[in-house]
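Colleague: Task: produce atomic coordinates for the following.
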Amino acid sequence: MLKAVHTLWVLVMMTFILVSCTTDINHQYMNGDIADPIAKQVFLIGDGAYTKQSIDELIEKSGIRRQGFVVIIPTSFLPNDEKARALRNEFYNRLVRAVHILNLNPKSNIENTDILAIENASVLCFIGGKRNEFMNLANHTPLKTAILNAYEKGALIVGFGNASTLLPNQYLHFNTDTVHHSKSIIFSPGLGLIGKVFVDNRVNFQNHEAAIQNEAEKQQCIVLGIDDQSCVWISDSNAIVLGEKEVGMISPGNSPAILQKGQKIKLSF
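Modeller: Purely as a prediction, here's the structure:
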């Protein structure tokens, strides 16, 4: 029964998107308009940043009020992820009703209806959870390709908490050497939406600053440290700090910096 309801929801959304897209294309054709290049948009949001401002910014920049739908994917794989439900309620409270929580199974393939929902979503939100398990699923199923297709088509991709670390080409984690009482940085393939940028939480950023600085120099990349109340908006290669707290940044050849709300940085892809 639940699967039937889920499939029906996806089919309704697909019909809605198809009609909307056809209308827009016909309008542009009849008026001789040439569509502007599609902006590639990513929103990095700290785990505790379910604030009025961050959600309002998300809705405004995505254009979701005009058309489309939101898909929320918990990377925890919990069927009743509390953070996913809380985020859905934030959309509901702002009268954005076309919101679907997509619960994936890490031990099975992805349904075709789920792929269609992801590829045609206007907003894709990833809730923090089991990073390695989620990326294992993404890398061995059509999931990663579907996410990249949505991104190329102009969907706003949002990462909450540790899910934000998965959006770049690679994400970093730490391997503990219990013999020598040391930690080394390990890199694993991410979703591939942002190049030359790594994202981590501010705690790791501060505790392992020297090691992260060394990796930034070697890989010629920028590392952003996101606080619970931090947000970073990225549109193409332009980034701006939003949210209530500052963002740490390590970049090649520079001392670690603290970015305040409103500060802009240029990213190299």
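Colleague: make it CA atoms for all contacts and neighbour counts henceforth
Modeller: Fine.
Colleague: Show me where the chain has its strands.
Modeller: In the chain, the strands defined using DSSP state E lie at 41-45, 70-74, 99-101, 123-127, 156-160, 170-177, 182-189, 197-201, 222-226, 230-235, 238-243, 247-250, 257-259, 264-266.
Colleague: now the other sequence, so there's something to compare against:
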Amino acid sequence: MKNLFSPFSLQKIMMASLLVVSSLLQAQNPKGKLFIIGGGNRSDDLMKQVLATAELNKKDYIVVLPMSSEEPDSAFIFFKTQMIKLTSNPIVMLNFTAATAQNKVLTDSVQKAKLIFISGGDQTRFMAVVNNTPVKTAIQKAYENGSTISGTSAGAAVMSEKMITGNQKLQKEYSGTFDNIRYDNLETSEGLGLLKTAVIDQHFLKRNRYNRLLSALVEFPDLTGIGIDESTAIIVRNNQIEVAGESEVIVVRNPKGVSKSKKNNLISIEKLEMSIYTAGQKFNIK
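Modeller: A predicted model of the protein is given here:
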């Protein structure tokens, strides 16, 4: 039987395969970093760490995405007022709508930003604007190519692939915390997907959100649950995480012996790993 492929065509196929593998590896090991803040007050020292993590050059600029906020202009002004004391790099706001989310000039500006900051507010409001649009793709590509993506509160929640919305399926009215741990009660939706193996909760100790994060772990036992307190952050470099700021980060993972009660969807967990970290300490995720 004759060889169906010439040496030249085989070489092209091998090169194409290598490009696909290279692209997949880049997506799995992004060059960028995440600086995820749990909400609350952001000290100058904490924001200096954001800038140091981003490693801005003179020609680099910062993009603020305020779509989580009910008052995007105020969110931007608050951020810029603090940051102009700390850096001379340009700071611009891109407040996308359903229409402008398709604008290639604007989305290219997002992708080329060395630091992207996502404000607090409502994470579902943010994702309603960016999901399935070039904006989301631009954020992901910026991260893959070496940019730092930062966010606070709602801007923290959107970082993970499985995003906690804050709502309960079994309770119609919104509650800042969950009053118990029940199976199939936690509402999640699609986030930015920058963190594939962890789920983020914010304002964690301040608002006593243990039940909510444990509910997430019951739903997604293979993920690492990370609860970030106010004025505190995690810096993500691929699979290694470093804590920064004034309070603590709670990490829960590897639930064993999970079972569901027939009454009220209550659940039990026989074993669970839990760790508490403070500024400067590091841990790994899968």
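Colleague: Any idea what the TM-score is?
Modeller: Laid over one another, the chains give 0.77 as their TM-score (TM-score structural alignment, normalised by the length of structure 1), with 229 aligned residues with a C-alpha RMSD of 2.4 Å.
Colleague: one step back: please identify the most buried of the strands of structure 1.
Modeller: Most buried of the strands of structure 1, by mean neighbour count (mean count of other C-alpha atoms under 10 Å): strand 41-45, with a mean of 26.
Colleague: whereabouts in structure 2 does it align?
Modeller: Using TM-score structural alignment, strand 41-45 of structure 1 lines up with residues 33-37 of structure 2.
Colleague: Tabulate the strands of structure 1 in a markdown table, adding columns for distance to residue 86 of structure 1.
Modeller: Converted to a markdown table, the strands of structure 1 look like this (distance: least, C-alpha to C-alpha, whole Å):
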| stretch | distance to residue 86 of structure 1 |
| --- | --- |
| strand 41-45 | 15 |
| strand 70-74 | 11 |
| strand 99-101 | 11 |
| strand 123-127 | 11 |
| strand 156-160 | 12 |
| strand 170-177 | 26 |
| strand 182-189 | 29 |
| strand 197-201 | 21 |
| strand 222-226 | 21 |
| strand 230-235 | 18 |
| strand 238-243 | 18 |
| strand 247-250 | 24 |
| strand 257-259 | 28 |
| strand 264-266 | 30 |
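Colleague: The closest residue to residue 240 of structure 1 other than its chain neighbours and residue 192 of structure 1, how far apart?
Modeller: Counting by C-alpha to C-alpha, 6 or more residues apart in numbering, residue 264 is the residue found nearest to residue 240 of structure 1 once chain neighbours are left out, at 4.3 Å. For residue 264 of structure 1, the distance to residue 192 of structure 1 (C-alpha to C-alpha, to the nearest Å) stands at 22 Å.
Colleague: how about the helices of the stretch 1-150 of structure 1, start to end?
Modeller: Taking DSSP state H, counting those that start in this stretch as the test, the helices found in the stretch 1-150 of structure 1 are 2-31, 52-62, 82-93, 112-120, 131-139, 143-152.
Colleague: What residues of the second one count as buried?
Modeller: Buried residues in helix 52-62 of structure 1, counted by 16 or more other C-alpha atoms under 10 Å: 54, 55, 58, 59, 62.
Colleague: Ok, the last one next?
Modeller: Within helix 143-152 of structure 1, the residues that count as buried by 16+ other C-alpha under 10 Å are 143, 144, 145, 146, 147, 148, 150, 151, 152.
Colleague: Run through the residues that contact the aligned partner of the fifth one in structure 2.
Modeller: In structure 2, the residue matched to residue 147 of structure 1 (TM-score structural alignment) is residue 139. Contact partners of residue 139 of structure 2, counting by C-alpha atoms under 8 Å, 6 or more residues apart in numbering, are 110, 111, 116, 149.
Colleague: how far away is the third one from residue 195 of structure 2?
Modeller: To residue 195 of structure 2, residue 116 of structure 2 is 16 Å away according to C-alpha to C-alpha.
Colleague: same deal with residue 68 of structure 2?
Modeller: 19 Å.
Colleague: Aligned against structure 2, show me the partner of the residue nearest to residue 240 of structure 1.
Modeller: So residue 264 of structure 1 corresponds to residue 282, using TM-score structural alignment.
Colleague: correct me, but its match touches residue 240?
Modeller: Yes: contact criterion C-alpha atoms under 8 Å: residue 282 of structure 2 and residue 240 qualify, at 7.0 Å.
Colleague: how about JSON lines for the buried residues of helix 52-62 of structure 1, with distance to residue 135 of structure 1 added?
Modeller: Listed next are the buried residues of helix 52-62 of structure 1 as JSON lines, based on distance: C-alpha to C-alpha, whole Å:
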{"residue": "54", "distance to residue 135 of structure 1": "26"}
{"residue": "55", "distance to residue 135 of structure 1": "26"}
{"residue": "58", "distance to residue 135 of structure 1": "24"}
{"residue": "59", "distance to residue 135 of structure 1": "27"}
{"residue": "62", "distance to residue 135 of structure 1": "25"}
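Colleague: Would you mind checking which of these is nearest to residue 202 of structure 1?
Modeller: Among these, residue 54 lies closest to residue 202 of structure 1 (C-alpha to C-alpha), at 18.3 Å.
Colleague: what sits against that closest one?
Modeller: So, once contact is read as C-alpha under 8 Å, 6+ apart, residue 54 of structure 1 ends up touching 45, 231, 242, 243.
Colleague: That one -> structure 2?
Modeller: For residue 54 of structure 1, the residue aligned by TM-score structural alignment is residue 46.
Colleague: count of residues packed around residue 229 of structure 2?
Modeller: Residue 229 of structure 2 has 27 neighbouring residues, counting by other C-alpha atoms under 10 Å.
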